[in-house]
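>>> build me a model:
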Amino acid sequence: MDEVEVVVAHSERATLRVGNVFLKVDADQARIDAEVEAMASAPVPTPEVLWRKPPVLAIAAVPGTALGRLGEPTTASPAAWAAAGATIRTLHDAPSPPRPGRAGPRLDALAAELDGECAWLVTNDVLPADLVTRNREIAQAALRPWTPVFTHGDLQIAHVFVDDDEVTGIIDWSEAGQGDALYDLATLTLGHEKHLGDLVAGYGTDVDIDLDVIRAWWSLRSLLGVRWLIEHGFDPTAPGCEVDVLRSRMSA
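Below is the predicted model:
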């Protein structure tokens, strides 16, 4: 009998693996519905939905291995990163779903959330004030109008699978919807800045890609993520993770 592996678990949702089947347990049925809808409409490789019985969604494992993991060096080749860029471009060029994704809130609401998190980080002595202030300044560049596209919304490096320099699947679509294309590119390269050039080369240079905006999203995403990670049992201070990303911006 296959063992049950806890892939991730916190108060909002849990994902278990049994053999080649992943079981996603989520009390928010709307989030599961959005994930299934996004996978069905995305013109890129996604996991096969095996069955649904609320609050559980069963999906098949995708072939290949993850492009990498946050906080760890990636062994993926430049060609694999370029393939990921081309696949993301295919997604962004597709008709987007009607719902806003994680990367698609109103700018004023996002700015207010960011300022609130920055204040919390400083008031509670979680991070030094100069570190927060500098990254808040950098993050401002992301707070500009953008043309909404079909975004994954949580395109972490561990959510993209490759085999022989080809993308075999993208997982975890619960945050998909209309959003900023550069947010997806920034999320995938968070903590892996040296691979940004390969990713952009695959994505295509026929569109306007502002690298400073991508770097701004690194700061913005990290500032917004620290408290959530702490409160859900994760460590944003682990080597190569969110706090290290913020520190790297001090000398940028």
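>>> from here on, contacts and neighbour counts on C-alpha atoms
Noted.
>>> roughly how far does the residue in the chain sticking out farthest from the centre sit from residue 60?
Distance from the C-alpha centroid of the chain, by Cα atoms, centre = their mean, peaks at residue 1 (33.1 Å). Separation of residue 1 from residue 60 (Cα to Cα, to the nearest Å) stands at 17 Å.
>>> what's the answer for residue 107, then?
On the measure of Cα to Cα, residue 107 and residue 60 end up 37 Å apart.
>>> who's more crowded, these two?
residue 60 (17 against 14; other Cα atoms under 10 Å).
>>> doesn't residue 24 make contact with the more buried one?
No: between residue 60 and residue 24 there is no contact, the gap being 11.1 Å when judged by Cα atoms under 8 Å.
>>> what's the nearest residue to residue 230 if we skip its chain neighbours?
residue 236 (7.0 Å; Cα to Cα, 6 or more residues apart in numbering).
>>> so what's that neighbour up against?
Shown in contact with residue 236 (Cα atoms under 8 Å, 6 or more residues apart in numbering): 226, 229-230, 242-243.
>>> gap between the two ends of stretch 97-116?
For stretch 97-116, the end-to-end distance is 29 Å (Cα to Cα).
>>> list the contacts of that stretch.
Against stretch 97-116 from outside (Cα under 8 Å, 6+ apart): 38, 136, 143-145, 148, 150-154, 175-180, 183, 220, 223-224.
>>> make a PyMOL selection of the buried ones in these.
In PyMOL, this line selects whichever of those come out buried by 16 or more other Cα atoms under 10 Å:
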select buried, resi 38+136+143+148+150+151+152+153+154+175+176+177+178+179+180+183+220+223+224
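>>> can you give the contact residues for the helix ranked longest in the chain?
Of all the segments assigned as helix in the chain under DSSP state H, the longest by residue count is helix 211-231. With Cα under 8 Å, 6+ apart as the contact definition, helix 211-231 has outside contacts at 113-114, 117-118, 121, 132, 135-136, 138-142, 182-183, 185-187, 190, 235-236, 242-243, 245-246, 249.
>>> to compare against the first, here's another:
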Amino acid sequence: MEGEGTGRVEVVVAHDERATLRVGDVFLKVDADRARTDVEVRAMALAPVPTARVLWRTPPVLALAAVPGEPLGRLGEASSASPAAWAAAGAAVRRLHGAPLPPWPGRRLDEVAERLDRECGWLLANGVLPAELVTRNREVARAVLRPWAPVFAHGDLQTGHVLVEDDEVTGVLDWSEAGPGDALFDLAVLTLGHEERLGDVLAGYGGDADLDVDLDVLRGWWSWRSLTAVRWLLQHGFDPSAPGCEVDVLRARL
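Next up is the predicted model:
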């Protein structure tokens, strides 16, 4: 939500599930699933990190005020953000994970396993990716199939959802997937395609004993996220095989 308003209507993102429009300094999110917007509004009210201000809500539309700053990065592009900005993002994630759990259900381990199996089966049955690539990453992804102590997780913490300015986090956006979840999933999504920034993120997050940062699990979430995203991306007009994006993340595990 960076930049100055222009008074014109800008389509930020649009597909058959939801759309986001910008009009001046107001963002209008239109979502066909009211439950997602319910979660977003509740999560932003509870999160101990900067979020967009809710201006009004008339389902299916949610109006949010613009937040200053620039995205921490973009998948498929080199990030120009400083190591200090990445560390600040890690510190913001730590604050979120240290907050009380939100009072609604989160992702279950059996759902994680079932989705991995379903999406890998679809990729293989339709010849979307080479069998070796799917099989290897499925093996890597199995590292995430273990119990975890739930934290207040954002659930979709991609770099484009974290805004920074002067090496500080000014806003964390798009909370519709928030809920109790695995801390390492948030850290993995934040560093997906930006593996070289993991050290900076962990420096800000902190390495004390209340979270064992298991790199095998982190890599597993990189594989899981990428494998399970390919079908949705293809069906909604996005290209997971673009340089630096999901397919390249999967190739890095070979």
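>>> returning to what we had before: structure 2: matching residues for the longest helix of structure 1?
Aligned by TM-score structural alignment, helix 211-231 of structure 1 corresponds to residues 215-235 of structure 2.
>>> how much does that stretch stray from structure 1?
Stretch 215-235 of structure 2, aligned to structure 1 and superposed, deviates on average by 0.5 Å (mean Cα distance after the TM-score superposition for structure 1).
>>> report the distance from that stretch to the chain centre.
11 Å (Cα atoms, centre = their mean, to the nearest Å).
>>> what segments of structure 1 are helices?
So, for structure 1 - with DSSP H - the helices run 29-41, 78-92, 107-123, 129-139, 181-189, 196-203, 211-231, 242-248.
>>> for residue 78 of structure 2, see how far away the equivalent of residue 150 of structure 1 over in structure 2 is.
Aligned by TM-score structural alignment, residue 150 of structure 1 pairs with residue 152 of structure 2. When distance is defined by Cα to Cα, residue 152 of structure 2 is 29 Å away from residue 78 of structure 2.
>>> how about the match of helix 211-231 of structure 1: buried residues?
Here stretch 215-235 of structure 2 shows 217-228, 230-231 as buried, counting by 16+ other Cα under 10 Å.
>>> structure 2: which residue goes with residue 87 of structure 1?
Checking TM-score structural alignment: residue 87 of structure 1 goes with residue 92.
>>> could you check how far the residue opposite residue 77 of structure 1 in structure 2 once aligned is from residue 68 of structure 2?
Using TM-score structural alignment as the criterion, residue 77 of structure 1 maps onto residue 82 of structure 2. Relative to residue 68 of structure 2, residue 82 of structure 2 is positioned 17 Å away (criterion: Cα to Cα).
>>> do the same with residue 97 of structure 2
23 Å.
>>> run a quick neighbour tally on residue 47 of structure 1.
21.
>>> what's near enough to touch the counterpart of it in structure 2?
Counting by TM-score structural alignment, residue 47 of structure 1 corresponds to residue 52 in structure 2. For residue 52 of structure 2, the contact set (Cα under 8 Å, 6+ apart) comprises 44, 64-67, 171-173.
>>> tell me who's in contact with residue 35 of structure 1.
Counting by Cα under 8 Å, 6+ apart, residue 35 of structure 1 touches 172-176.
>>> which of those are retained in structure 2?
For the contacts of residue 35 of structure 1, the aligned pairs still in contact in structure 2 (both residues aligned by TM-score structural alignment, their matches' Cα atoms under 8 Å) are 172-176.
>>> okay, among those, which ones form the most distant pair?
172 and 176 (8.8 Å; Cα to Cα).
>>> re the thing from before, how much space separates the residue nearest to residue 230 of structure 1 from residue 88 of structure 1?
26 Å.
>>> for residue 203 of structure 1, same thing?
7 Å.
>>> could you do residue 35 of structure 1 as well?
Residue 35 of structure 1 is 17 Å from residue 88 of structure 1, by Cα to Cα.
>>> list the contacts for the aligned partner of residue 21 of structure 1 in structure 2?
Using TM-score structural alignment, the equivalent of residue 21 of structure 1 in structure 2 is residue 26. Going by Cα under 8 Å, 6+ apart, residue 26 of structure 2 touches 5, 63-66.
>>> most widely separated two among the residues you listed?
5 and 63 (14.5 Å).
>>> okay, these two: which has more neighbours?
residue 63 (20 against 15).
>>> that one reaches residue 28, doesn't it?
Yes: applying Cα under 8 Å as the test, residue 63 of structure 2 and residue 28 come out as touching, 4.7 Å apart.
>>> so what sits against both of the two?
Common neighbours of residue 63 of structure 2 and residue 28 (Cα under 8 Å, 6+ apart) do not exist.
>>> next, the angle helix 181-189 makes with the longest helix of structure 1.
60 degrees (axes from the mean of the first three to the mean of the last three Cα atoms, to 10 degrees).
>>> hang on, the earlier thing: want to throw the buried residues of stretch 215-235 of structure 2 into a markdown table with distance to residue 13 of structure 2?
Shown next, in a markdown table, are the buried residues of stretch 215-235 of structure 2 (distance: Cα to Cα, whole Å):
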| residue | distance to residue 13 of structure 2 |
| --- | --- |
| 217 | 31 |
| 218 | 28 |
| 219 | 28 |
| 220 | 28 |
| 221 | 25 |
| 222 | 24 |
| 223 | 25 |
| 224 | 24 |
| 225 | 20 |
| 226 | 20 |
| 227 | 22 |
| 228 | 20 |
| 230 | 18 |
| 231 | 18 |
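>>> the contacts of stretch 97-116 of structure 1 in strands, which ones?
Taking DSSP state E as the definition of strands, the contacts of stretch 97-116 of structure 1 contribute 150-151, 177-179.
>>> between the residues you listed, which is nearest residue 196 of structure 1?
Nearest member of those to residue 196 of structure 1, counting by Cα to Cα, is residue 151, at 17.7 Å.
>>> ok, the closest one to residue 94 of structure 1 distance?
Residue 151 of structure 1 is 10 Å from residue 94 of structure 1, by Cα to Cα.
>>> thanks a lot, catch you later.
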